[in-house]
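Peer 1: Prediction below, plus the sequence it came from.
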Amino acid sequence: MKKFRIKSFCKINLTLKVFKRFKTNYHNIESLITFCNLYDVITVRKIKGLSDKIKFSGKFKNKINKKSNTITKVLHLLRERNFFKDQAFKIDIQKNIPHGSGLGGGSSNAASLLNFFNSKMDLKINKTLLNKIARQIGFDVPINLEKKNTLLTNKEGKILRLNNKFRLNILIVYPNIICSTRKIFTRNKKFTLSKSQSNYYTKNKKKLINFLKKERNDLEEIVVKFYPKVGKIIDFIRLQNDCYFSRITGSGSACIGIFSNQKSAVSAKKLIRSKFPNHWCFVSKTI
């Protein structure tokens, strides 16, 4: 049977502000999110039988729960709503995005699979329901339904899609530390008290960079407290030539550096590999 190949892109939190914690223990956050050309590869095909065959491969396949993950949750929720009848799938996921890094690999996998099933199997799921199913899988999953620069507002997770392109030169460094999102958010004590004026919508790259340089990730302090190595990486990236700023993405542990040009980002990558030979590095351009 025909095999389909899907690219599942990673997300980058350029900024992340935590405003307050609700009684439900969920947090009210605001984040400017972009995507870059780092992606997992998912292959899907129909198979006979009643059981799905799901396989993870690649550099970052380890420590993923094989019985309960975002892929199994997508299949379960679609079957629960009777979108599939007696149909099993063979799904292979090549994990190129580090697991537990704050790069949203699992959420992206779920969103990519939802979009695939909806379009290729003609499920006719409207946007509202698609977002509802995505949210049931995970908080970040709806963000990944569209590969656009995105503002996650501090209004109960409302998502605003931005049409302007950022095209930032980015270096990603993953120190092989799996961060628990739940643990980091629960232990976080740093909150943004008031909403500042944003330049998310500017098409002037200089203004955008100047704005981003003044921003932060509120979770960085607690991540560095638990994992001091992350702080050393951030500082090292920041000191490299032509680096505008460096911080963690999401709840960590991946660190990002935004550079004025790709050549400097590549040079920084070489220096980091020399100083931290066991760390994984990647250079790309954001959308």
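Peer 2: Perfect, I can see it now. Residues are numbered from 1 along each chain as shown.
Peer 1: okay, CA-based contacts and neighbour counts for the rest of this
Peer 2: Fine.
Peer 1: Contact partners for Glu215?
Peer 2: Contacts for Glu215 (C-alpha atoms under 8 Å, 6 or more residues apart in numbering) come out as Thr15.
Peer 1: also this one, for the comparison:
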Amino acid sequence: MRVFAPAKVNLALHVTGRRGDGYHLLDSLVVFAGVGDWLELSPARELRLSLSGPRAAGVPADRRNLVWRAAEAFGTERGAAILLEKHLPHAGGIGGGSADAAAALRGLAALWDLPLPGMDELLAIGADVPVCAAGRPMRMRGIGEVLDPLPPLPPLWVVLVNAGVEVPTGPVFKALDSTDNTGLPDMPAEGWADAISLAGWLGATRNDLEAPARVIVPAIGAVLSELGAINGCLFARMSGSGGTCFGLFAEAKGAALAAADLRKTHPEWWVRDAKLLS
């Protein structure tokens, strides 16, 4: 069984509060891109995890990996052999670990003929796991447990860029000037007419983690400057807690040309273009 784990992209991410237990409250617009990791699952007597792919270096193959914890969330002693093929950058703000865990949950549920674990079990794996398990465009609120489908999205293509510098999530949240900010503005009930109208709406939103992340990792600012200056790029922002940034495009050709140019001028960067999944 082969399961796709698409990259998660936070088009907007507002930090709206902080609970007494330290968890931050979010209001985020989450979509998924047609680029990601892959998992291959097969029956086995015990749980085994191995890794391959161009981004496998440094990724653990034990319980530190969210895929392993996803398997444990079923509360069963059943086994499986899981091969995780890594293509997304580690600690990149595009949900690589959470997307992998969500793909493992879907695959193992089918392999073992079991229902998916409940919301509490999903959140215990990671705050982004529920939305990644949903696998479709969502508005995500609370600590990740409140999920609402988005109005229809227009066709959109994305260029994802990571300068190769890991961004530590904890220090980024700690460096926030305020954790009590406004939520997302109202969305059009019928959705956005086209990519330009969505980009205009996004202009009234934020990623509250972008400013502190740029202080910690200045390379993020350089990536955003280059993305935003590309012809045809409608909107550029950092995803999640960083350091992957995205540029939105109305056409596949424009995104592909932009990605090709960035790979040529910055061969040390991780650059991918893809369609956003509906």
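Peer 2: Thanks, I have the structure now. Worth saying up front: this structure is predicted, and the values here are computed from it rather than measured.
Peer 1: any idea how far Asp40 of the first structure is from the alignment partner in the first structure of Leu202 of the second structure?
Peer 2: Counting by TM-score structural alignment, Leu202 of the second structure lines up with Leu212 in the first structure. Note on Leu212 of the first structure: its distance to Asp40 of the first structure, by C-alpha to C-alpha, to the nearest Å, is 27 Å.
Peer 1: Now do the buried residues in the lengthiest helix in the first structure.
Peer 2: Secondary structure of the first structure per DSSP state H: the longest helix is helix 105-120. Within helix 105-120 of the first structure, the residues scored as buried using 16 or more other C-alpha atoms under 10 Å are 105-118.
Peer 1: and that helix, what does it pack onto?
Peer 2: Helix 105-120 of the first structure sits against strand 4-21, strand 27-47, helix 70-80, helix 127-137, with contacts defined as 3 or more C-alpha pairs under 8 Å, 6 or more residues apart in numbering; DSSP states H and E.
Peer 1: Can you tell me which of these is packed in deepest?
Peer 2: strand 4-21 (a mean of 21; mean count of other C-alpha atoms under 10 Å).
Peer 1: what helices or strands is that one leaning on?
Peer 2: For strand 4-21 of the first structure, the elements it packs on are strand 27-47, helix 105-120, judged by 3+ C-alpha pairs under 8 Å, 6+ apart.
Peer 1: Distance from the shortest one to the middle of the chain?
Peer 2: Distance, stretch centre to chain centre, for helix 105-120 of the first structure: 14 Å (C-alpha atoms, centre = their mean, to the nearest Å).
Peer 1: So which residues make contact with that helix?
Peer 2: With C-alpha under 8 Å, 6+ apart, helix 105-120 of the first structure has contacts from 6-11, 39-40, 42, 69-71, 74, 97-99, 123-125, 130, 134, 137-138, 140-142, 144-145.
Peer 1: Give the aligned range of that helix in the second structure.
Peer 2: Aligned using TM-score structural alignment, helix 105-120 of the first structure spans residues 96-111 in the second structure.
Peer 1: residue in the first structure matching His24 of the second structure?
Peer 2: Aligned partner of His24 of the second structure by TM-score structural alignment: His27.
Peer 1: Tell me the spacing between its match and Leu219 of the first structure.
Peer 2: Counting by C-alpha to C-alpha, the gap from His27 of the first structure to Leu219 of the first structure is 12 Å.
Peer 1: what's the distance between the residue positioned nearest the centre of the first structure and Ser112 of the first structure?
Peer 2: Nearest to the mean C-alpha position of the first structure, by C-alpha atoms, centre = their mean, lies Gly104 at 2.7 Å. Separation of Gly104 of the first structure from Ser112 of the first structure (C-alpha to C-alpha): 12 Å.
Peer 1: Translate Ser194 of the first structure into the numbering of the second structure.
Peer 2: In the second structure, Ser194 of the first structure lines up with Thr182, judged by TM-score structural alignment.
Peer 1: so what's the closest residue in space to that match that isn't next to it in sequence up against?
Peer 2: Using C-alpha to C-alpha, 6 or more residues apart in numbering and skipping residues adjacent in sequence, the residue nearest Thr182 of the second structure is Thr16, 5.9 Å away. When contacts are counted by C-alpha under 8 Å, 6+ apart, Thr16 of the second structure touches 24-27, 179-183.
Peer 1: repeat that for 10 Å
Peer 2: Neighbour list for Thr16 of the second structure: 24-28, 141-142, 178-184, 208 [criterion: C-alpha atoms under 10 Å, 6 or more residues apart in numbering].
Peer 1: now it: how far from Gly170 of the second structure?
Peer 2: For Thr16 of the second structure, the distance to Gly170 of the second structure equals 17 Å [C-alpha to C-alpha].
Peer 1: Give the equivalent position in the first structure for Trp270 of the second structure.
Peer 2: By TM-score structural alignment, Trp270 of the second structure lines up with Trp280.
Peer 1: wait, that match sits on Pro175?
Peer 2: Yes. If you go by C-alpha atoms under 10 Å, Trp280 of the first structure and Pro175 touch, sitting 6.6 Å apart.
Peer 1: higher neighbour count, these two?
Peer 2: The neighbour comparison of Trp280 of the first structure against Pro175 (other C-alpha atoms under 10 Å) goes to Pro175, with 22 against 16.
Peer 1: Name the nearest residue to the more buried one, sequence neighbours excluded.
Peer 2: In this structure, Pro175 of the first structure finds its nearest non-sequential neighbour in His279, 4.8 Å apart by C-alpha to C-alpha, 6+ apart.
Peer 1: Which parts of the second structure are helices?
Peer 2: Using DSSP H, helices in the second structure cover 66-72, 96-112, 119-125, 129-134, 169-174, 195-202, 210-216, 219-228, 252-265.
Peer 1: Kindly reformat those helices as JSON lines containing distance to Ile82 of the second structure.
Peer 2: Output for the helices of the second structure, formatted as JSON lines (distance: least, C-alpha to C-alpha, whole Å):
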{"stretch": "helix 66-72", "distance to Ile82 of the second structure": "9"}
{"stretch": "helix 96-112", "distance to Ile82 of the second structure": "8"}
{"stretch": "helix 119-125", "distance to Ile82 of the second structure": "17"}
{"stretch": "helix 129-134", "distance to Ile82 of the second structure": "18"}
{"stretch": "helix 169-174", "distance to Ile82 of the second structure": "27"}
{"stretch": "helix 195-202", "distance to Ile82 of the second structure": "38"}
{"stretch": "helix 210-216", "distance to Ile82 of the second structure": "33"}
{"stretch": "helix 219-228", "distance to Ile82 of the second structure": "33"}
{"stretch": "helix 252-265", "distance to Ile82 of the second structure": "31"}
